[in-house]
Structure formats: structure tokens, C-alpha cells
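Colleague: my questions concern the predicted model and sequence given below.
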Amino acid sequence: MPRTIIVGLDGSPESRAAADWAAREAELRGLPVKLVQVWEPIPEPMAQAPLLGSETHQRWTGRGETDVPRAEGWGRIPHEAAEGLRLRHPGVEVTTERLTGSPAETLIEAAEDAELLVLGSRGLSGLGGFLVGSVGHAVVAHTERPVVLVRAGEQAADEKETDGAGTPSAGTAAGPVVLGLDIARPDEALLEFAFDAAARRNVPLHVVHAWNPPPYYAYGMALEPAVEREMAKGDVVVLSEVLRPWREKHPGVKVVELSHYGSPSLLLIDASHEASLVVVGRRIRRSAVGAHLGIVTQAVLHHAVAPVAVVAHA
């Protein structure tokens, strides 16, 4: 049974953009799409509060006289979104599911057997990047399936020119897939996801690696140019060795290696302006400290201007 691409749908422009992105991805992968809408009931003490009027009570609890969920278009939102996707992407199988519970926990559970989980994320007004809400942050930090964040109002590099029907023009050059890679701890799941994404889109893969001098140089010790050149040369060699077997596995993917001195976050954010997708990793932690997002991933999620895929790995 094929995996499904799951979309968290709440009716917002961001979640509708996520659904469209998921449908395009489903066309590339030959997979179905499931739109999942999660309704979170009001806590019982609040539901029983006498100060809530009947209209407010129905809006918060999503229940009317017939005891049927109706919170803000409960049934209409996924139905209309699914119909729109079927019209725009007739080759994609689209289904819907409505679930009850905590949005983050429910989406994490729904994504357990999914190929991808796609969420909408609000764009920062006047700035590049995303405003990642509490639900999106919790889902990205805890699910072990790849999560893609998409925002409304921003088009990926491969969608900036359309044919009038909302689809990319045939002559429009697609943006590269950008991968942020730590060569000290390269992970196969992360590399496979990025190479596969580039291959399916028939676009180059830009692998971004940033390096910094040892910590003691931060305490007033200047880095000599000759030392800097040798350190940079060493990282370039390591990066090429890490990528060599993946080039052989995906010979059709053009790989551009970008190894630079500086902040990996800033380099990835800068590269996102021309990217069709940015791919970063999240290390799975099963300790008392709990799950978390690394500094680089956190920065990219909030400031990249292209869709961002976060791949959990060991």
C-alpha cells in the first residue's frame, strides 16, 4: 500500500497553499494526498461556563442543537479544498479526514505512516521567512516523518511564471533544491531525501556547508590567511568525499558544492531566495531532555523564503 502525503488543513490561506504544494509533490511521487482537519474541543470547564452565550458556545465547541460539529465551516473547508485540488490536479487522488483532539498530537499520529506531512506557515509581514506557530513547531520537533512548511503569498522559484492557469510555464527555469549538510555527521536519510527531491524536479542540488575556525580563535587570535585556506581546502575535500557515493547513485543530478566560511544559517537563508525547496535535518533525541530543533534548522524555518523540508534522522 503506497504511503500518503498528509496535509494539515485549517482553512487558512497558508494551509491551502500547503495543500497545493502537496498536490504538486504527489504528482512527482505518484502518491495520493489526504487533507486532515483537526478539531480541538473546548475544555469541559470552559464549555460549561454560564457566561458563554449560545452562539459563542456553538462556535467554541463546534456543536449546535443537532450535536454535529460545525465550527467555522467544519465540513465545508476540507470538502471545498479537496474539490479544488482535484480540478487543478486531476491525476492526484485526494481524500479528506476529520479528526478530534490536540492538533499537534493528532497530526503527529496521523503522519506516522505518511510519506510526508505538509503544513502551512504564516509569512512574516514585510520580511522574508515564516512565522512558525506552536502547532507547527511541536509537530516538526516531535514527528519522525519529513515535514514540509509552506507559506501563502510566496511562490517557489519554479512557480514565478505561470501559463495563466496557475501552473509553471514550460520555459521557466526551476530553482535548485538546497541542502544544508554537516559533513562531520552526514546522515543517509537527509542526503537521500535531498537527492531524490532534486532528481524528481530535474533541478540541480546545491549542497551548502559552512565552516568556522576552532573556538580558541574567538578569543582574540586572528586566523592567518594561509591557515584559513588550508582549513577551507580540507573541508572541500571532505564534502566531496561525503557526496561521491550519492553522485554515483543519482548520476542525473547536477551537484553544486558550496563550502564557505561563516554561519550555516545565513548561507542557507541566502540560498533560499532562488531555491524551490530547502532541506535541513533534525536529530532525533530520545532522552529526558526531550525533542528540540537545532539552531540552524530553527533559523532556516523562521527566515527562509522557500518551502522548507525538515528531515528527522538518528
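Modeller: That came through fine.
Colleague: from here on, contacts and neighbour counts on C-alpha atoms
Modeller: Noted.
Colleague: return the distance of the nearest residue to Tyr261 once chain neighbours are set aside relative to Val38.
Modeller: Excluding the flanking residues, the one nearest Tyr261 by CA to CA, 6 or more residues apart in numbering is Trp211, at 4.9 Å. Distance, Trp211 to Val38, using CA to CA, to the nearest Å: 42 Å.
Colleague: pick out whichever of those two has more residues nearby.
Modeller: Neighbours were counted for Trp211 and for Val38 using other CA atoms under 10 Å; Val38 has more, 21 against 17.
Colleague: comparison target, given below:
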Amino acid sequence: MDIRTIVVGVDGSPASDTAVDWGAAEAERRGVPLEVLHTLAAHSLAAAPAGGAPPLIDDDEHEDVLDAAAARARRSFPGISVIARSETRDPASALIDRSTGAELVVVGSHGKGLLARFLLGSVSHRVSSHALCPAVVVHRNVGAAGLPVAVGVDGSPGSRAAVLLAVEEAQMRKVPLVVVHGWQPAPVSGFDALPVPQEVIDAQHDVALSVVDDAIAVARAAAPGLEVTSVVAPMGPVLALDSESENVQLLVVGAHGHRGLSGAAFGSVTSAVVDGAQCPVMVAPAPAG
């Protein structure tokens, strides 16, 4: 039987080092190999001079980045198996392809320099949207080991997939699960918007509670002994999830959902949370079908 690996995209930046540390810890926790993946195309594009001149970053530095990442993982977690892999193409495509047989794919939240930061942002969004396994974007604050796992819910099939994944992560870490739902209590349609009747706001709140109750039921059915709490926040989903990310070690969201009470597609929520959360964000792959 093939052994599934944890694949970490590396580029030599401090954020990449944080991703390697997080991925190595997960490899040890799960008893699987760690694969560090570096693509020459990422550096060549970020450092290419104008006029068709050769890129400023050569193959030697490419190998140095890869070797340093592998050595860092082995030094921090001597018991894990580390595989170093290099490819000459764009990092998002390489990571998405590797996700086919991976346990997780992991990237840091920022790369080297302004252009690389832009490129890596694009990488994290593409990988989160298209990976066939859970994708993790690691932020600087990795969260204490004893903190809970949180999951954002909106009642969609993608939200249900996120709940089931979050249950697995909470059980693995032996910590509680927090179900989080943000709802916008009053729609805004301009300066001339009419006041929203209290009964409409109350009805919206009832729907929000129902979404959370359904998610809790799914979690408890999957793991009857798991401690599950909830946060129902009268604010937009991005603000609710970003706020909760300060108090948890991992935030799980779905790759896709539907338009909810806030009127925002869950995919756009996921994109904003991937960029702005304080802790690592794990994106559950979209359900098949």
C-alpha cells in the first residue's frame, strides 16, 4: 500500500521555514513521511531581469533552498522520513499534482519580497481551491498545542466536509472542537435602506442557530465523545473566523459553499480567511459530485 506523505512547498523564506516546522510536526504526529518540494520556476519568475537575461537565482541556490528545508525538518524531528523533491514549473501546479497521493499539502503565508508575496498568495489560493487533499496555509502564529480546533460552517455540503475533517483533526490532537458561524444581522443596501424589523433579525438569528446546531449534530455523530462548543457571532463570516483564529491552533474551512445570510459566497470567505487568519488554516477539498 502506498504511504501518503505530507508535502510542503518551500522557497527559503521565514514563512517557508514555519511551514516546514508545522509540516514536520504533523508528519511525526501522523507517522508519515515529509516531502519538501521546491520549484525553480518560482524563484526564476520572481527574480528574472528584464530583457530576457538569465534569472538571478541559479541552480545551486535552488538546491541550497531544498537542502536547507530538508535539514531543518530532520534536525527538529529526527524520527521522521524526509524526501526532497525539486521541479521546474510553477509551484501551484506542482503542489496540486502532488496532492493526489498526499495526506496534506502545506505552504507558508508569505514568500520572499513583494513580488514573491503576491505570487505565493496566488499559490495558496490555487492550491486551496484545487488540491485533492486538505491544504494548509501556515501563518506565523502556529497556536499552542493545547488549544482547540475550530471549523467555520455555513450549512453547505462543503461546510459539512469541513466539519468532518475538523472532527478528525480535533480527535488526533485530543482537544475540543469549536463550531463557528458568522451572520450579518442587517443587510446593507445603501444610505436609503429601510430599517430592518426586529422580527426579521430574529428570524435570521434562528437560521444561524440552526446552521450551527446541524453542524454540531454532524460532529457528535462522527465522534460521540468529542467536546464540541459553538460561537454564533453577529458579524460577517470573515470577521468571525479571523477573530476565533486567535484562540485556536487550527482553523478548518470548506473550499466551496453557497451564498448564505451574509450574501457572500463561501469561496470568497475562504480566500479572505486564508489570507488573514492568525493560525494555520486547513481547507477541506470540495466534496465530489
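Modeller: Alright, I've got the coordinates. If you're wondering where the values come from, they're calculated on a predicted model, not measured in any experiment.
Colleague: which residue in structure 2 lines up with the residue nearest to Tyr261 of structure 1?
Modeller: Matched across to structure 2, Trp211 of structure 1 falls on Trp183, judged by TM-score structural alignment.
Colleague: residue in structure 1 matching Gly108 of structure 2?
Modeller: Here Gly108 of structure 2 is matched to Gly120 in structure 1, going by TM-score structural alignment.
Colleague: map Ala221 of structure 2 onto structure 1.
Modeller: By TM-score structural alignment, Ala221 of structure 2 lines up with Glu248 in structure 1.
Colleague: would that match count as being in a helix?
Modeller: Yes. Assessed with DSSP: H, G, I helix; E, B strand; the rest coil, Glu248 of structure 1 lies in a helix.
Colleague: how much space between it and Glu241 of structure 1?
Modeller: Glu248 of structure 1 is 12 Å from Glu241 of structure 1, by CA to CA.
Colleague: please apply the same query to Ala271 of structure 1.
Modeller: For Ala271 of structure 1, the distance to Glu241 of structure 1 - CA to CA - is 22 Å.
Colleague: quick one, which of these two is more surrounded?
Modeller: Here Ala271 of structure 1 and Glu241 are compared on neighbour count by other CA under 10 Å; more neighbours surround Ala271, at 22 against 12.
Colleague: please name the nearest non-neighbouring residue to that one.
Modeller: Excluding its sequence neighbours, the residue lying closest to Ala271 of structure 1 (CA to CA, 6+ apart) is Val178, at 7.1 Å.
Colleague: before we move on, what SS does that neighbour have?
Modeller: Going by three-state DSSP: Val178 of structure 1 is strand.
Colleague: list the contacts of it.
Modeller: Taking CA atoms under 8 Å, 6 or more residues apart in numbering, we find Val178 of structure 1 in contact with 194, 205-208, 268, 271-272, 275-279.
Colleague: check contacts around Asp17 of structure 2.
Modeller: Contact analysis of Asp17 of structure 2 by CA under 8 Å, 6+ apart lists Val10, Ala69, Arg72, Gly108.
Colleague: identify the farthest-apart pair in these.
Modeller: Maximum pairwise distance in the contacts of Asp17 of structure 2, criterion CA to CA, is 15.0 Å, between Arg72 and Gly108.
Colleague: quick one: which of those two has more around it?
Modeller: Neighbours of Arg72 of structure 2 and Gly108, each counted by other CA under 10 Å, are more numerous for Gly108; the result is 28 against 16.
Colleague: how much space between that one and Ser44 of structure 2?
Modeller: Separation of Gly108 of structure 2 from Ser44 of structure 2 (CA to CA): 19 Å.
Colleague: who touches stretch 93-100 of structure 1?
Modeller: Under the contact criterion CA under 8 Å, 6+ apart, stretch 93-100 of structure 1 has outside partners 31-41, 78-79, 82, 85-86, 106.
Colleague: err, stretch 90-100 of structure 2, not the other one
Modeller: Residues contacting stretch 90-100 of structure 2 (CA under 8 Å, 6+ apart): 7, 9, 37-42, 87, 105, 123-124, 126-127, 130-133.
Colleague: if I look at the residue mapped onto Gly276 of structure 2 from structure 1, how far off is Ala82 of structure 1?
Modeller: Under the alignment (TM-score structural alignment), Gly276 of structure 2 maps onto His303 of structure 1. Separation of His303 of structure 1 from Ala82 of structure 1 (CA to CA) stands at 30 Å.
Colleague: cool, and Pro43 of structure 1?
Modeller: To Ala82 of structure 1, Pro43 of structure 1 is 30 Å away according to CA to CA.
Colleague: ok, Leu190 of structure 1 next?
Modeller: Applying CA to CA, the value for Leu190 of structure 1 to Ala82 of structure 1 is 30 Å.
Colleague: confirm for me that Glu35 of structure 2 is in contact with Thr5.
Modeller: Yes. With contact defined as CA atoms under 8 Å, Glu35 of structure 2 reaches Thr5; the gap is 6.4 Å.
Colleague: ok, for Ser121 of structure 1, nearest residue in space, not its chain neighbours?
Modeller: Ser121 of structure 1's closest residue in space is Arg151 (CA to CA, 6+ apart), at 4.8 Å.
Colleague: check Phe266 of structure 2 too.
Modeller: Closest residue to Phe266 of structure 2 apart from its sequence neighbours, by CA to CA, 6+ apart: Gly257 at 4.8 Å.
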